[in-house]
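> Just need the structure, nothing else, for what follows:
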Amino acid sequence: MRILLVTSVYPTPYGPHKGTFNAALVTGLHLAGDDVRVVAPIPWTDRLRRRAVGTTAEGVTHPLWWYPPKVGHHRHHRWMRRTVLPAARTITEEWQPDLVLGYWTHPDGTVALEVAREFGVPGVLLVGGSDILILTAKPARRAIIVETLLAADRVLAVGAPLRDSVVALGVPPERVDAFARGVDRQRFAPTDGLAARRRLGLPLDRPIALWVGRMVPVKGLDVLLAAWSLIHRGKAAPLLVLAGDGEQRGELAQMAARYGDSVQLVGSVSHAALRDWYAAADVVVLPSRSEGVPNVLIEGLACGTPFVASAVGAVPDLLEPNSRVVPPGDVPALAAALEDALQGPPLARRADSSHIPDRQEAVAAVRAILQRTLAARATGAAS
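Predicted coordinates for the structure are as follows:
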């Protein structure tokens, strides 16, 4: 298949850690024999605020996306269209896609479907989670999201709960498929935790909780820090490591300063380096207010690290014997679950990840859905 992916959630020179799961999907499709090109617009704010530190991968185009910041989010597809359509037309001067795939319903998916219509090919949406679970709370945004979902030939959702949420918005269930997001077991696998701690300069004798992600309100870091203040500090005081960046970084740094050396902010961590961080931790914590199927929990489990997380989205489906879920926003419950997870000698409890599929299994599931979509369009055209 020749697939054109349209999404702003993709690694760029200004954000090399952004959307690594989409880059992994593209790699998997390439390995399966598909020809995939990517249009990944870069928000002008990224170029303004950040220094380019990465490179552009082969087959990926990064047009600059201009839009008015902080206002009119329900109209952002109009601004993205201005940069994505010309880029797609340039690509298709010598290469024609069989199908257009858009990740993130709006504005990315809305524009991806416009590209698909222009070239007369099927348009498929891969929904992310918060685009369905959070953004639809705003009436204007909800209207364009529902319109986009209904216009797609097919909608792909990671996990049954997210699929059900898409159907609840009025999309016919026969046009929505769920698949399990897999993990790259060559990159994420158990390794010596104490050796990882030495490499990272972390204490060998303290229990460690690890959070990884974007520092934004939906991730519930305020809840996590409130819970951390309730955890008993014994002889070996536990350490909370926050790995990531985002709009709340400055605010969180000020809050964390009150905890002394029991909270450490380490900034963004490259995807390649995450294995050591997972291996070094006794538990991965994710107190989010909303999630789909969190990569951080899947990757942590594959490295043998159990989790404590909010019972949102498909998180309960990831549970194994040493992991726990708590109600979102429940500070005492989160504190109790973390305190239990951090009891005993460091790295004593390990997780079972046998229920997590391999990345190639997930790619195969996506390919099968895309192939069925192409076959359905061909059958319809012939009838």
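> From now on I want contacts and neighbour counts done on CA atoms only, so please keep to that.
Will do.
> pretty sure residue 263 contacts residue 241?
Yes. Using CA atoms under 8 Å, residue 263 is in contact with residue 241, at 5.9 Å.
> Show me what the longest helix along the chain packs onto, helices and strands only.
Using DSSP state H to define each element, the chain has its longest helix at helix 359-382. With contacts taken as 3 or more CA pairs under 8 Å, 6 or more residues apart in numbering; DSSP states H and E, helix 359-382 sits against helix 20-31, strand 176-179.
> ok, and what's touching the following helix or strand past the last one?
Counting by DSSP states H and E, the element after strand 176-179 in chain order, helix or strand, is helix 193-200. Applying CA atoms under 8 Å, 6 or more residues apart in numbering, the contact partners of helix 193-200 are 203-204, 276-277, 279-281, 347.
> Would you do the same for the sequence below? I want to compare the two.
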Amino acid sequence: MSELLAGRRVLLVSINYAPEHTGIAPYSTRIAEHLRMCGADVDVLAGMPHYPGWRVHDDYRGRWRMVEDRGGVRVHRRRGYVPSRQTALRRAAYEVSFLAHGSLRPPAGRPDLVLSQMPALAGGVIGGRSARHHGVPHVVVVQDLMGAAAAQSGIRGGGRVASLAAGVEARILNSATLVGVVHESFVDHVTAAGVPGSRVRVVPNWTHATPPSGDRRAVRARLGWREEERVVLHSGNMGLKQGLEVLLDTARLSGRDTPRIRVVLMGDGNRRAHLARLAEELPNVDLLPPATDAEFSDVLAAADVLAVTQRSSVLDMSLPSKLTSYFTSGRPVVASVATAGGTAEEVRRSGAGIVVSPEDPEALYGAIRALSRDPARSAALGARGPAYVRERLSPQAGLGRISAMLSEALHG
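Coordinates of the predicted model:
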């Protein structure tokens, strides 16, 4: 299918793009570079890098618009409002500012196909307008469901704007040629919005982390993690929907344990300062900055347990991108998430972890303690992760599904 893209011009609309290295950006970047390698001429319309810290990266401060070449891809940057704190009103301003600037100055030239990465509604609107203007197919990949996110994430004022966000989202999806979703749990939401099932494709994300290659003991020593400690690591965005307070409560419960349980929060986000204040009186909690791409996999593998947490209200709005990296690391996963949601389903399907009730520190503590006392089970769960990646989450498989969907939209 990839050869059908050769010589085609593709416009990818994604607020998030490299050098952001967490969340959606690695997938947008890899897709664009893959299409370029397939012989397509690729333009990307993106915002200034700002995630996960929700502040514009230093190298891009003061820029209003710019074009840069990254891996043979033309990246057209447009400045927008970046809120340091998340409320429904601030999120709306974030979307509207990118919509306005991106619409006023879109990349010049006629594309053969437009691909929009959501959850950003602004990106979906811009992509749809561009596709209609040029009379070309519009393909949308849904990474998060914005209508559900507004209702479930806990963002202030989200409940009041959920129906509005869902309405805009439905219009974008219904006008698209094809809609890709990253997990089966999204399909019912998309079809309920009116999109025929015949136009929906499941295109799971793939792992963008390389297998660990460093000396585990040396990495632990460098990070100050003692060999006798049981390190529980959460890596990624520190936002509202993660409900990371449950890990601090778990650290509090385990404070007198032997061997010691150390909880490590590694990453950035708009709740980082809040979590740091809560952790001040907890000697077994560390907050670390995001790891570099070169050391990321080795840091994950140096932990004993990898944690993914979500608020109990988060059911099917998103699938944490960290899971693909967690599975690659070979460490067991404990997921404190809604048991009926897509995240729990993915952890169970992988066979690489344990699911416990969300926002329940006693349940989370019990699962971590049980794994620390059963090294054989811990090792068996951890070993299942890389096998699951090979079976389902390889970059070749993921990019192949994207290529097939785009070729179908062009030629189907």
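> TM-score of the superposed pair?
Overlay of the two chains. TM-score (TM-score structural alignment, normalised by the length of structure 1): 0.85; 368 aligned residues with a CA RMSD of 3.0 Å.
> Same list (the helices and strands packed on helix 359-382 of structure 1) but as JSON lines, adding distance to residue 224 of structure 1 and mean neighbour count.
Output for those, formatted as JSON lines (distance: least, CA to CA, whole Å; neighbours: other CA atoms under 10 Å):
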{"stretch": "helix 20-31", "distance to residue 224 of structure 1": "25", "mean neighbour count": "17"}
{"stretch": "strand 176-179", "distance to residue 224 of structure 1": "30", "mean neighbour count": "20"}
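> could these be laid out in TSV, adding distance to residue 375 of structure 1?
Listed next are those as TSV, based on distance: least, CA to CA, whole Å:
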stretch	distance to residue 375 of structure 1
helix 20-31	18
strand 176-179	16
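> closest one to residue 287 of structure 1 among these?
Proximity to residue 287 of structure 1, assessed across these by CA to CA, is greatest for helix 20-31 (20.8 Å).
> So which of the contacts of helix 193-200 of structure 1 wins on neighbours?
residue 281 (32 neighbours; other CA atoms under 10 Å).
> What lines up with that residue in structure 2?
Counting by TM-score structural alignment, residue 281 of structure 1 corresponds to residue 303 in structure 2.
> What separation is there between residue 299 of structure 2 and residue 218 of structure 2?
To residue 218 of structure 2, residue 299 of structure 2 is 10 Å away according to CA to CA, to the nearest Å.
> and if you look at residue 320 of structure 2?
Taking CA to CA, one finds residue 320 of structure 2 at 29 Å from residue 218 of structure 2.
> can you tell me the distance between the two ends of stretch 339-356 of structure 1?
End to end - CA to CA - stretch 339-356 of structure 1 spans 26 Å.
> Contacts for that stretch, please.
182-183, 193, 204-209, 231-232, 238, 280-283, 298, 301-302, 304-306, 308, 318, 320-323.
> Quick one, which of these are buried?
182-183, 193, 204, 206-209, 231, 238, 280-283, 298, 301-302, 304-306, 308, 318, 320, 323 (16 or more other CA atoms under 10 Å).
> before we move on, back to that, thought residue 231 was touching the match of residue 281 of structure 1, still the case?
Yes. Counting by CA under 8 Å, residue 303 of structure 2 touches residue 231, with 5.1 Å between them.
> Which residue of structure 2 is paired with residue 308 of structure 1 in the alignment?
Under the alignment (TM-score structural alignment), residue 308 of structure 1 maps onto residue 334.
> Could you give the secondary structure assignment for that match?
strand (DSSP: H, G, I helix; E, B strand; the rest coil).
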